[in-house]
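Chemist: My questions concern the predicted model and sequence given below.
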Amino acid sequence: MGELNIYGIYVPIFLIQAVIAFVIWKFVCIGTDRLIEKDLIALPGIFNISLYLIVLWVLHWVVIQITT
C-alpha cells in the first residue's frame, strides 16, 4: 500500500485505516452493547474483536478499490 510522509515522519497507510476502523467500530459498538446487555451475544470479547476485524477488512477493501 505505501506510507504517508507527515512532516518527515513516515506513517503507514494501514495504520491510518486501523485508526479510522476503530472510530467506526466504536460507533457500531453503541448498537451492539444493547445486545450484549440482553445476553444475546455469548462471548462479547470475541464478538468485539471479530467485529473490529470485519470493519477493518471492509475499510481496507474499500480503500484498495478506490486506489486501483
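Modeler: That came through fine. Not measured: the values here are computed from a predicted model.
Chemist: switch to C-alpha atoms for all contacts and neighbour counts from now on
Modeler: Noted.
Chemist: Can you give me the neighbour number for residue 52?
Modeler: 21 (other C-alpha atoms under 10 Å).
Chemist: quick one: secondary structure of it?
Modeler: helix (DSSP: H, G, I helix; E, B strand; the rest coil).
Chemist: How about the one 4 residues further on?
Modeler: Using three-state DSSP, the structure places residue 56 in helix.
Chemist: Please identify the helix or strand for residue 10.
Modeler: strand 9-12 (DSSP states H and E).
Chemist: Strands of the protein, start to end?
Modeler: 3-6, 9-12 (DSSP state E).
Chemist: this is the comparison structure:
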Amino acid sequence: MGELNIYGVYVPILLIQAVIAYGILKVLMKWLDRLVANDWIIMPNLFYLCIYLLLLGVVHWVCLFL
C-alpha cells in the first residue's frame, strides 16, 4: 500500500478505496432496501456492514491487480 500526495496532503490509498466501496454500497442499498422492507433481511445494519466489508475487499483486490 502507500499514500497519494494531493497538494501536500498525504491520503492513504485504503481511504480512497473505502470511499469507493461506500459509494458502491449506497447504490446497492437502494435495491437492498426493498428486501429489508419485505422482511427478507432480518438485521439490516449487520447485513450492510458485511456487504461493505465484502465490497472493500473486492475494491482492494481490484486495485492491487490493476
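Modeler: Looks like it arrived, so ask away. Keep in mind it's a predicted model, so treat the numbers as computed, not measured.
Chemist: rewinding a little: who wins for proximity to residue 67 of structure 1 among the strands of structure 1?
Modeler: strand 3-6 (13.6 Å; C-alpha to C-alpha).
Chemist: And for structure 2, the residue most distant from the center?
Modeler: Within structure 2, the residue lying farthest from the chain centre (C-alpha atoms, centre = their mean) is residue 8, at 26.1 Å.
Chemist: where do the helices sit along structure 1?
Modeler: 13-37, 44-67 (DSSP state H).
Chemist: how close does the residue most central in space within structure 2 sit to residue 30 of structure 2?
Modeler: Nearest to the geometric centre of structure 2 sits residue 21, at 2.3 Å (C-alpha atoms, centre = their mean). Distance, residue 21 of structure 2 to residue 30 of structure 2, by C-alpha to C-alpha, to the nearest Å: 15 Å.
Chemist: coming back round to it: in TSV, list the strands of structure 1 along with distance to residue 42 of structure 1 and mean neighbour count.
Modeler: What follows is these, written out as TSV (distance: least, C-alpha to C-alpha, whole Å; neighbours: other C-alpha atoms under 10 Å):
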stretch	distance to residue 42 of structure 1	mean neighbour count
strand 3-6	39	10
strand 9-12	35	12
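Chemist: quick one, which of those strands is nearest to residue 57 of structure 1?
Modeler: The nearest among these, by C-alpha to C-alpha, is strand 9-12 at 16.0 Å.
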